[in-house]
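Novice: Let me see the structure of the following:
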Amino acid sequence: MIHFVGAGPGAVDLITVRGQKLLEAADQIIYAGSLVNPALLENAKEGCRCLDSAGMTLEEVIAAMAEGEGKGWLTVRLHTGDPSVYGAIREQMDILSKMGIAYDVVPGVSSFSAAAATLKAEYTLPGISQSVIITRMEGRTPVPEHQKIADYAAHQATMVIFLSASLLDGLQRELLRGGYAPDTPAAIVYKASWPEEKKFSCTVATLSETAQREGISKTALIVVGRVLGREYERSLLYHPAFSHGCRKAQPQTQTYGDHREGTEK
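Specialist: Purely as a prediction, here's the structure:
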C-alpha cells in the first residue's frame, strides 16, 4: 500500500496523528528532502528504507514504490505541507492506478495555514476579502492563460503566493499592474513553523526591497492583501442582532465598532 502523506509545514509536531502513525509503521519512506524537515524521519522504525526524492526522477520514485509493493512493504510518500498544493501527486497516482497498486492520501497542514498563524492573520475578513487565491509567479514553468499574477490581482482578494521568493522583482510589477495599490499590506514568511522561521511585514511596493535586504530568496511564502491591515467589519455570525439556525437575535446590549477608525455600527 502506498500512502501519500502531508508532512505539514515544517514543525515536527504539525504532522497529523494519522501521518505520524504511518511514518512509524512504514517499511519505506520516500520523502522530498529539499522541503521536508528531516527530523520527521526520526519516527521511522529500525530497518525502514528512507529515500530522498530530491535527486530522483518520477520514474525512479515509481520504481521504488513498485519494488516495495513487490516485497509487501508499507510505503509512505512524504510530501511537504498538504500534498494537494503543489505536490505533483496526480501524476504519481495515475501511474499507480495503471499498475494496479493501491494508494491513499493523508492530508497535511499547508504552509499557507502556518504562515497565517505566524502572522496572526485571518485570510477572510468581512468587508475586506472573502476569497483566498493560492498561486505562484510564472517562471521557468509557465502558468495557464488568465491565471497569471496580474489576472488574480484584479480581484483584490487575499493572495498567498508560493514558489516565487526568487522572482520578487517580477512579482511586484505584476501585482501592481494587476491593480493592487502600492501601499497594500504584504508579508514575507520564511520557513513558516520551522525553528528558523522569519517574518517580514512590508507593502506591495517594497516586497522586492524587503527580500533583498533580509536575504530571502527561497522557501518563503508571500501574502498580499488588506486583511493584513487594521480595518475590517464585524462578523455577523456572533452579532447579537443577527439570527441564524443556532441562535435567535437578542436585543443589542452593546455596540462594537467595525474596526475602521472613527466608525461605529
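
Novice: rest of the way, CA atoms for contacts and neighbours
Specialist: OK.

Novice: any chance you could map the helices in the stretch 151-265 of the chain?
Specialist: Secondary structure of the stretch 151-265 of the chain (DSSP state H, counting those that start in this stretch): helices at 168-178, 207-214.

Novice: Can you tell me what sits against the longest one?
Specialist: Contacts of helix 168-178 from elsewhere in the structure, counted by C-alpha atoms under 8 Å, 6 or more residues apart in numbering, are 137, 149-154, 164, 182, 204-205, 207-208, 211.

Novice: And it, how far out from the chain middle?
Specialist: Its chain's C-alpha centre and that of helix 168-178 lie 20 Å apart, by C-alpha atoms, centre = their mean, to the nearest Å.

Novice: what inclination does it have with respect to helix 207-214?
Specialist: Taking axes from the mean of the first three to the mean of the last three C-alpha atoms, to 10 degrees, one finds that helix 168-178 is oriented at 160 degrees with respect to helix 207-214.

Novice: quick revisit: pick out whichever of the contacts of helix 168-178 sits closest to T57.
Specialist: S164 (22.7 Å; C-alpha to C-alpha).

Novice: Could you report the separation of the nearest residue to that closest one once chain neighbours are set aside from P144?
Specialist: Spatial nearest neighbour of S164, chain neighbours left out: M137 (5.5 Å); criterion: C-alpha to C-alpha, 6 or more residues apart in numbering. To P144, M137 is 11 Å away according to C-alpha to C-alpha, to the nearest Å.

Novice: Between these two, which has more neighbouring residues?
Specialist: M137 (24 against 7; other C-alpha atoms under 10 Å).

Novice: related to what we said a few turns ago, would you agree the residue nearest to S164 is in contact with V160?
Specialist: No. Using C-alpha atoms under 8 Å as the test, M137 is too far from V160 to be in contact (10.7 Å).

Novice: Where is the longest helix in this structure?
Specialist: Secondary structure of the chain per DSSP state H: the longest helix is helix 58-70.

Novice: for it, the distance to its chain's centre please.
Specialist: Put simply, helix 58-70 sits 27 Å off its chain's centre (C-alpha atoms, centre = their mean).

Novice: Let's compare: structure for the following, please.
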Amino acid sequence: MTVYFIGAGPGAADLITVRAQELIKAAPVCLYAGSLVPAELLDQCPEGARKVDTANLDLDAIIAELRAAHEQGLDVVRLHSGDPSVLSAVAEQLRRLDAAGVPYRIVPGVPAFAAAAAALGRELTVPGVGQTVILTRTSQRATAMPEGEDLDTLGKSRATMVLHLAVQRIDYLVEQLVPNYGADCPVAVVARASREDEVILRGTLADIAEQVHAADIRRTAVVIVGKTLAAQQFPDSHLYSAERERP
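Specialist: Predicted structure coming up:
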C-alpha cells in the first residue's frame, strides 16, 4: 500500500492535477483536512471508501489511521489544501511514517499564493522590479518562527512577500512592514482564492488594514506585499528578447 499526500489546491475542486484525481477515484481510504478541502473531491472517492475528517484529530490519531490502513494493505489519499511543500504540516507526518515503515508519495498541488496571484492577474516576479518571493507567516497562535525569520528581518530585502495564516494580524503586519517597504507600498489581500466567494482587496500598507476590517476577513486569506503588484514601467524579459542568442 501507499499513502499519497495530495495537494488538493486552494479551494476550487477543478484545481488539482490529473494524477491526484485518479488517485482519489481509486483509493479505499481518504483522510482530508475538513472545511479546507472541497466536498466535490470527496464525492469522487470510490463507493464504500472510508472518509476521515482530520480537522479534530491530533497527530497521533492521524498516524493511527494511516498505520491501520497499512496493516490492511489499503492505499490512502491524504488530502491537504494548497500544496504539501508549503505550510502543510506534512513534515511531521512523514517523519512518523518513516519510523513506522509506512510507504508514501507526495503529489503536488496548486498553492494558495499561486491562486491569489492568478486572481489578481499579476506576475509576482517582474523584470527590474522584483525577482524574489518570500513565503512566510506569523506566529501568534502557531509554532514560533525560527530566529532571523521575523518580519523586520525578512522585510529588509524589500522582496515581494506572501503571508499565509496572518490576515487576522493585519495591523501588526502593517506596523512591522512599513519601516522597510514604506506606507505607499502596494498590498493585496485575497480571501478564499479560486472559490465562488473569493474576495480581493487592493491597496497600500497605509490603507489595507482598514479594508480588511471593513470586509471582516479573518481567515483563509493570503496577504501579498511588494512593488510588483503595481509595476507598469519595466523592461521586457530577456527570455523573449530579439537580441537573445538562440540555438
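
Novice: can you map out the strands along structure 2?
Specialist: 3-7, 29-32, 50-53, 76-80, 104-107, 133-137, 160-164, 186-191, 199-204, 221-225 (DSSP state E).

Novice: List of residues touching the last one?
Specialist: Residues from elsewhere that reach strand 221-225 of structure 2, judged by C-alpha under 8 Å, 6+ apart: 112-113, 116, 160-167, 185-193.

Novice: Recalculate using a threshold of 7 Å.
Specialist: 113, 160-164, 167, 186-192 (C-alpha atoms under 7 Å, 6 or more residues apart in numbering).

Novice: Check the fifth one too.
Specialist: Residues lying outside strand 104-107 of structure 2 but in contact with it, judged by C-alpha under 7 Å, 6+ apart, are 2-7, 20.

Novice: Next: the second one.
Specialist: Strand 29-32 of structure 2 has contacts (C-alpha under 7 Å, 6+ apart) with 49-54, 74-80.

Novice: ok, back up a step: among the helices of the stretch 151-265 of structure 1, which is the most enclosed?
Specialist: Most buried of the helices of the stretch 151-265 of structure 1 by mean neighbour count (mean count of other C-alpha atoms under 10 Å) is helix 168-178; its value is a mean of 19.

Novice: how big is the angle separating that one from strand 198-203?
Specialist: Going by the same axes, to 10 degrees, helix 168-178 of structure 1 makes 40 degrees with strand 198-203.

Novice: got the angle for helix 168-178 of structure 1 vs strand 132-136?
Specialist: 140 degrees.

Novice: Would you mind giving the orientation angle of helix 168-178 of structure 1 with respect to strand 158-162?
Specialist: Using the same axes, to 10 degrees: helix 168-178 of structure 1 against strand 158-162 is 150 degrees.

Novice: circling back: what's the average distance of the longest helix of structure 1 to structure 2?
Specialist: For helix 58-70 of structure 1, the mean deviation from structure 2 after alignment is 0.6 Å (mean C-alpha distance after the TM-score superposition for structure 1).

Novice: Which strands or helices does that helix pack on?
Specialist: For helix 58-70 of structure 1, there is no helix or strand it packs on, judged by 3 or more C-alpha pairs under 7 Å, 6 or more residues apart in numbering; DSSP states H and E.

Novice: Give the buried residues for that helix.
Specialist: 61-62, 64-66, 68-69 (16 or more other C-alpha atoms under 10 Å).

Novice: what does stretch 76-89 of structure 2 give?
Specialist: For stretch 76-89 of structure 2, the neighbour count (16+ other C-alpha under 10 Å) marks 76-84, 87 as buried.

Novice: for stretch 106-115 of structure 1, same thing?
Specialist: Going by neighbour count (16+ other C-alpha under 10 Å), the buried part of stretch 106-115 of structure 1 is 106-115.

Novice: tell me the contacts of D83 of structure 2?
Specialist: 7, 9, 108-111.

Novice: overlap between those and structure 1?
Specialist: Among these, the ones still in contact in structure 1 (both residues aligned by TM-score structural alignment, their matches' C-alpha atoms under 7 Å) are 7, 9, 108-111.

Novice: nearest to V37 of structure 2, of those?
Specialist: Distance ranking of the kept ones among the contacts of D83 of structure 2 against V37 of structure 2, using C-alpha to C-alpha, places G9 first at 8.1 Å.

Novice: thought the closest one was touching S81?
Specialist: Yes. Using C-alpha atoms under 7 Å, G9 of structure 2 makes contact with S81 at a distance of 5.3 Å.

Novice: So what does the residue nearest to S164 of structure 1 match up with in structure 2?
Specialist: Matched to structure 2 by TM-score structural alignment, M137 of structure 1 sits across from T138.

Novice: How about K71 of structure 1?
Specialist: Counting by TM-score structural alignment, K71 of structure 1 corresponds to Q72 in structure 2.

Novice: State the number of residues packed around that match.
Specialist: The burial count for Q72 of structure 2: 9, using other C-alpha under 10 Å.

Novice: Test my guess that A116 of structure 2 contacts A193.
Specialist: Yes. Assessed by C-alpha under 7 Å, A116 of structure 2 is found in contact with A193 at 5.4 Å.

Novice: Just to check, P84 of structure 2 is in contact with V110?
Specialist: No. Contact between P84 of structure 2 and V110 fails when scored by C-alpha under 7 Å: they sit 9.4 Å apart.

Novice: what touches both of the two?
Specialist: G7.

Novice: thinking again about what came up before, any of the contacts of helix 168-178 of structure 1 buried? List them.
Specialist: Buried by 16+ other C-alpha under 10 Å: 137, 149-150, 152-153, 164, 204-205, 207-208, 211, out of the contacts of helix 168-178 of structure 1.

Novice: which pair in those residues spans the largest distance?
Specialist: Y152 and A211 (22.1 Å).

Novice: To which residue of structure 2 is F162 of structure 1 aligned?
Specialist: Match for F162 of structure 1 (TM-score structural alignment): H164.

Novice: Please report how far its match lies from P103 of structure 2.
Specialist: Applying C-alpha to C-alpha, the value for H164 of structure 2 to P103 of structure 2 is 30 Å.
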